[in-house]
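Asks: Have a look; sequence and predicted model below, questions after that.
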Amino acid sequence: MIQKRANGLIQFMQKEGLTLVLAESMTCGLAAMKLSSCIGVSDVLLASLVCYTPKAKTQLLQVKPATIHSHTCESREVTRKMALNLSKPIKADVYAAITGLASSDGSETKDKPVGTVFYAIRYKRKTHDFRNVFRGTPLEIKTKATGELYHLILKTIQKPEPE
C-alpha cells in the first residue's frame, strides 16, 4: 500500500512538472526512502531533511524555541513552521513536513496520544494542516503515517483552485 501511494504521488508530480521538498521528524527519512524506489523520483524529490530533535528544528528549520516550548515538538504549530521554513534554503513547488508520536517518549497527553501525527503541506503559498491518529507498533505507526503523507500531498495538489 505505501509503495503504491509513493508511486502514484511521484507519477502525478512528474506528469505535472512539480517538485517536492520534505522535512521529516518522526518518520526519520522513511518518506524519502520509500519515494527513492519510484521511477521518476529524481525529477520530483529535490531534498529531504530529517529534523528529529528540537535543536535540529531550531537550527536547521529556524523554528523558534518559544514555539516548541509553547506547543511541543509534536504539534500543528511546529509542523507548519517546518513546512514554511523549508522554502528558505531551496525552491520547490511543494513543501511537506511531518511530526508526531510513534512511541511513548514524547509529549503525549490524553488529547495527543501515541500515534498522533501532524502534517503540513505548503503548495501555492498556502499551508494545509492535517492531523491523524494511528495504532500499532512504532514502525507500523511510521509506515501508516508515511503512506498518509503521500495521500495528503496528492490530495492537496490535485485540489482544484477556487474561481
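Replies: Noted; the coordinates are in hand.

Asks: When you work out contacts or count neighbours from here on, use the C-alpha atoms and nothing else.
Replies: OK.

Asks: was I right about residue 96 contacting residue 120?
Replies: Yes: at 5.7 Å, residue 96 counts as touching residue 120 under the criterion of CA atoms under 8 Å.

Asks: joint contacts of the two?
Replies: residue 83 (CA atoms under 8 Å, 6 or more residues apart in numbering).

Asks: How about residue 52: what's its closest non-neighbour residue?
Replies: residue 25 (4.4 Å; CA to CA, 6 or more residues apart in numbering).

Asks: Of all the residues in the longest helix along the chain, which ones are buried?
Replies: Identified as the longest helix of the chain according to DSSP state H is helix 138-158. Within helix 138-158, the residues scored as buried using 16 or more other CA atoms under 10 Å are 138, 141-154, 156-157.

Asks: Stretch 95-113 now?
Replies: Neighbour count says stretch 95-113 has 95-103, 107-108, 113 buried, by 16+ other CA under 10 Å.

Asks: Ends of it, what's the gap?
Replies: 26 Å (CA to CA, to the nearest Å).

Asks: now swap in stretch 107-114 and tell me
Replies: So stretch 107-114: terminal residues 9 Å apart, CA to CA.

Asks: ditto for stretch 14-31
Replies: 17 Å.

Asks: Any buried residues in it, and which?
Replies: By 16+ other CA under 10 Å, the buried positions in stretch 14-31 come out as 14, 18-31.

Asks: what about versus this one:
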Amino acid sequence: MPSEIITECSKLIAQKGWNIAFAESASAGRLSAESSLTPNSGDILRGGIVCYEVFVKEQILKVPHYLIKEFTPESMQVTQVLAQQAAHFFNSKITVAITGLTTAGGSETKEKPVGTIFLYIITPVGNISHQEVFSGNPEEIVLKAADLAAALITKKISE
C-alpha cells in the first residue's frame, strides 16, 4: 500500500493531465512500484529504469564517466544527469532521479554517510534538487525517500 503522500501526489499529477517517470539507483525501482499501486497509476505512470550499477548509468543513460569519477555515482551531479536523460528517454512531464547510499560499501564518507539520498526532480514548473540523510535500514531509507520525493513534487506543482 503506497503512503498517503504518494497517493495524493499521484492524484494531483493526474488532475493536471501529466505523467511521471523514474531513474532509480538507490531505490532499485521501489519509487516506480509505489507509484504503480496508486489509484491513478494507469493515468500517470510512464515508466522507470533501474540504474543501480555504474555500467547502466554510463552505457544506457549516458552519464559521462568523468562525472562519476569526479563526484561518485551517488552525487547530485550524477543524479541530475540521470533525471535529464530519463526525461528525454521517457518524454515525461515529471521525472524523478534518485541515487544514494542505503548500505555501506559505496562512496560513503564522513560528509556523505550511509542514509544520504540525492533527488533531482524535473517538473513543468521548475526543477528540484534535494539532498537528505535518513536513518534506518535500507527499506526504511528508500520509503522515506519515496515519501520525500512525493512531498517535494506536491509542493512544487501546487505553488
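Replies: Cool, got the structure. From a predicted model like this one, the values you see are computed outputs, not experimental measurements.

Asks: Quantify their similarity with the TM-score.
Replies: Here the superposed chains carry a TM-score of 0.94, computed using TM-score structural alignment, normalised by the length of structure 2; 159 aligned residues with a CA RMSD of 1.5 Å.

Asks: hang on, the earlier thing: redo the buried residues of stretch 95-113 of structure 1 as CSV? Include secondary structure.
Replies: Shown next, in CSV, are the buried residues of stretch 95-113 of structure 1 (DSSP: H, G, I helix; E, B strand; the rest coil):
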residue, secondary structure
95, strand
96, strand
97, strand
98, strand
99, strand
100, strand
101, coil
102, coil
103, coil
107, coil
108, coil
113, coil
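
Asks: which one among these gets closest to residue 53 of structure 1?
Replies: residue 99 (10.6 Å; CA to CA).

Asks: ok, now which ones touch that closest one?
Replies: 24-27, 73-75, 79, 117-119.

Asks: next one: residue 52 of structure 2
Replies: Per CA under 8 Å, 6+ apart, neighbours of residue 52 of structure 2: 24-26, 28.

Asks: and these, which of them are in strands?
Replies: residue 24 (DSSP state E).

Asks: With distance to residue 3 of structure 2 as extra columns, can I get the contacts of residue 52 of structure 2 in TSV?
Replies: Shown next, in TSV, are those (distance: CA to CA, whole Å):
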residue	distance to residue 3 of structure 2
24	19
25	21
26	19
28	18
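
Asks: where does residue 128 of structure 2 land in three-state SS?
Replies: strand.

Asks: In structure 1, what sits opposite it in the alignment?
Replies: Matched across to structure 1, residue 128 of structure 2 falls on residue 128, judged by TM-score structural alignment.

Asks: Would you mind measuring from that match to residue 119 of structure 1?
Replies: 8 Å.

Asks: now residue 97 of structure 1
Replies: Taken as CA to CA, the span from residue 97 of structure 1 to residue 119 of structure 1 is 6 Å.

Asks: Need the overlap of contacts for the two.
Replies: Joint contacts of residue 97 of structure 1 and residue 119 (CA under 8 Å, 6+ apart) are 79-80.

Asks: ok so, going back, which of the contacts of residue 52 of structure 2 lies closest to residue 124 of structure 2?
Replies: residue 24 (20.2 Å).

Asks: for the corresponding residue of structure 1 for that closest one, what are its contacts?
Replies: By TM-score structural alignment, residue 24 of structure 2 lines up with residue 24 in structure 1. Applying CA under 8 Å, 6+ apart to residue 24 of structure 1 gives the contacts 31, 48-52, 97-99.

Asks: Dump these into TSV; add distance to residue 62 of structure 1 as well.
Replies: Shown next, in TSV, are these (distance: CA to CA, whole Å):
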residue	distance to residue 62 of structure 1
31	22
48	16
49	13
50	14
51	11
52	14
97	14
98	16
99	15
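
Asks: which of those does structure 2 keep?
Replies: For those, the subset whose aligned partners also touch in structure 2 (both residues aligned by TM-score structural alignment, their matches' CA atoms under 8 Å) is 31, 48-52, 97-99.

Asks: Could you report the separation of residue 122 of structure 1 from residue 106 of structure 1?
Replies: Taking CA to CA, one finds residue 122 of structure 1 at 25 Å from residue 106 of structure 1.
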